[in-house]
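> Below are the sequence and a predicted model for it; my questions follow.
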Amino acid sequence: MNSKRSLARRSAAVAAAAAAALALAACGGSGDGSAGHNGHTATSPSASAPASPGRHNAADVAFAKGMIPHHRQAVEMADLAPSRAQSAEVKKLAEDIKKAQDPEIKTMSGWLTSWGEEVPAESAMDHSMHGADGMMTAEEMEQLKDSSGQAFDTAFMEMMIKHHKGAVQMAKTEQADGAYEPAKKMAGAIITSQTAEITQMNKLLGTD
């Protein structure tokens, strides 16, 4: 009788131990899952960090700071076309250039602001850049403003080809050296669109 009672006690103890083990396992499992979830939550911000505005380098800053005044000058040139150009193709080209580059100026200005960098001032059309990267000199801009008709069309396209070539080179540098994916993507779009426009202008000039 005592052996039966002892056996029953041992069986109950084993069952209790098993139940306790299961409870601990469940708790541990829940804890692991919770830790895993919490760990995932904790690492999510860093996982998304590459897409954050801070993930950039000096080449990205140089690209934005250089391309903003470059684009502004192209838009300034394009603004002259409606009242001076003779060719419908040149007027359309100027319209397309402005339509593409105005939003890019705003986008790049936003990047610089988010990076804590200064956006190039509009009033200072960075005269130090004139003649570099395809930028027009003050004299060339005056020449363009003073021309009209066929003379304007020719001058506009010759200058814009030079201007576009400078932008394409700047964009290639960004693709090679930059780290910020949106900037590298914009650089690719600039290379594609402006190379196509260079080809178009060369055809209109009869120099292709």
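Structure received. Numbering: from 1, shown residues only.

> C-alpha only now, for contacts and for neighbours.
Will do.

> for stretch 167-184, which positions count as buried?
167-175, 178-180, 182-184 (16 or more other Cα atoms under 10 Å).

> Need the residues that contact stretch 111-123.
The contact list for stretch 111-123, computed with Cα atoms under 8 Å, 6 or more residues apart in numbering, reads 53-54, 61, 64-65, 68-69, 109, 126.

> In this structure, where's the longest helix?
helix 2-47 (DSSP state H).

> and that one, what does it pack onto?
Helix 2-47 sits against no helix or strand, with contacts defined as 3 or more Cα pairs under 8 Å, 6 or more residues apart in numbering; DSSP states H and E.

> next, the one to line up against it:
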Amino acid sequence: MTSKRSLVRRTVAVATAGAAAVVLAACGGSDDSATSGHDGHTTKSPSASASASQGQHNTADVMFAQGMIPHHRQAVEMADLASTRAQGAQVKTLAEDIKKAQDPEIQTLSGWLTSWGEDVPAEDAMDHSMHESGGMMTAEEMDKLEKSSGKAFDTAFLEMMIKHHEGAVAMAKSEQTDGVYGPAKKMADAIVTSQSAEITQMNTLLGRN
């Protein structure tokens, strides 16, 4: 009986040692295969694929972001003036809507540029080449708007913002055509839709429709 128990113990010990050896070998093999897997298949890992997908952008995307940031900043500056200078309630509401929409977009655009390693336009940056193609207001036009009030302000604001929006829509359409970064193209779609509708609304307020 004693010899049988001893034999059982030895058998269990051998089996346990063998199992441990198998486990250790498996662990070692797992480490080796993981290393070779990362070396040979880095781009196929889910996290890397997601990062690559999110990071795909081109020159058009960069130009869209860098151009739209100062453009939006000026629109927000114009909208801020309306709170104390506008006469019409609809003009004030429109200005507030513009600010609410474009302030967050400035932050988003800035975030994209930072993640791409591109320069974010400085607060006082102004691309004068955009005055015509981008619908940006000149310093003189902004000065005129700032010195206006009441109905005169409403008219000047609406006329300038129509021009400003038309420039933004043109920039957004270029992004739709030439950009490749999904979120930027989605923002461009939203800008075309919302600002085209606001152009129609502003023309109505001016009695042009």
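Cool, the structure landed. Just so it is clear, the model here is predicted, and its values are computed rather than measured.

> list the contacts for the residue nearest to M170 of the first structure when sequence neighbours are not counted?
Closest residue in space to M170 of the first structure, ignoring its immediate chain neighbours: F63 at 6.9 Å, by Cα to Cα, 6 or more residues apart in numbering. F63 of the first structure makes contacts with 170-171, 174, as judged by Cα under 8 Å, 6+ apart.

> and those as CSV, adding distance to K145 of the first structure and secondary structure?
As requested, the contacts of F63 of the first structure are exported to CSV (distance: Cα to Cα, whole Å; DSSP: H, G, I helix; E, B strand; the rest coil):
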residue, distance to K145 of the first structure, secondary structure
M170, 26, helix
A171, 28, helix
E174, 32, helix
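
> helix, strand or coil for the closest residue to V90 of the first structure other than its chain neighbours?
Nearest non-adjacent residue to V90 of the first structure, counting by Cα to Cα, 6+ apart: D153, 6.4 Å away. Following DSSP: H, G, I helix; E, B strand; the rest coil, the label given to D153 of the first structure is helix.

> do the one 4 residues further on as well
In three-state terms, and counting by three-state DSSP, M157 of the first structure is helix.

> and it, what does it touch?
M157 of the first structure sits next to 90, 201, 205 when contact means Cα under 8 Å, 6+ apart.

> closest to A13 of the first structure among the residues you listed?
M201 (91.8 Å; Cα to Cα).

> aligned partner of the closest one in the second structure?
In the second structure, the residue paired with M201 of the first structure is M202, using TM-score structural alignment.

> State whether its match is indeed within a helix.
Yes. Secondary structure of M202 of the second structure (three-state DSSP): part of a helix.

> Can you give me the distance of V12 of the second structure to S6 of the second structure?
Separation of V12 of the second structure from S6 of the second structure (Cα to Cα, to the nearest Å): 10 Å.

> got the end-to-end distance for stretch 121-135 of the second structure?
Start-to-end span of stretch 121-135 of the second structure (Cα to Cα) is 18 Å.

> separation between the residue most central in space within the second structure and Q54 of the second structure?
Centroid-nearest residue in the second structure, with Cα atoms, centre = their mean: T108, separated by 3.9 Å. Using Cα to Cα, T108 of the second structure is found at 14 Å from Q54 of the second structure.

> Repeat that for H72 of the second structure.
Distance of H72 of the second structure to Q54 of the second structure, computed by Cα to Cα: 24 Å.

> How about M142 of the second structure?
To Q54 of the second structure, M142 of the second structure is 38 Å away according to Cα to Cα.

> returning to what we had before: of H72 and Q54 of the second structure, which one has the most company?
H72 (23 against 12; other Cα atoms under 10 Å).

> can I assume the more buried one is in contact with D103?
Yes. Using Cα atoms under 8 Å, H72 of the second structure is in contact with D103, at 7.4 Å.
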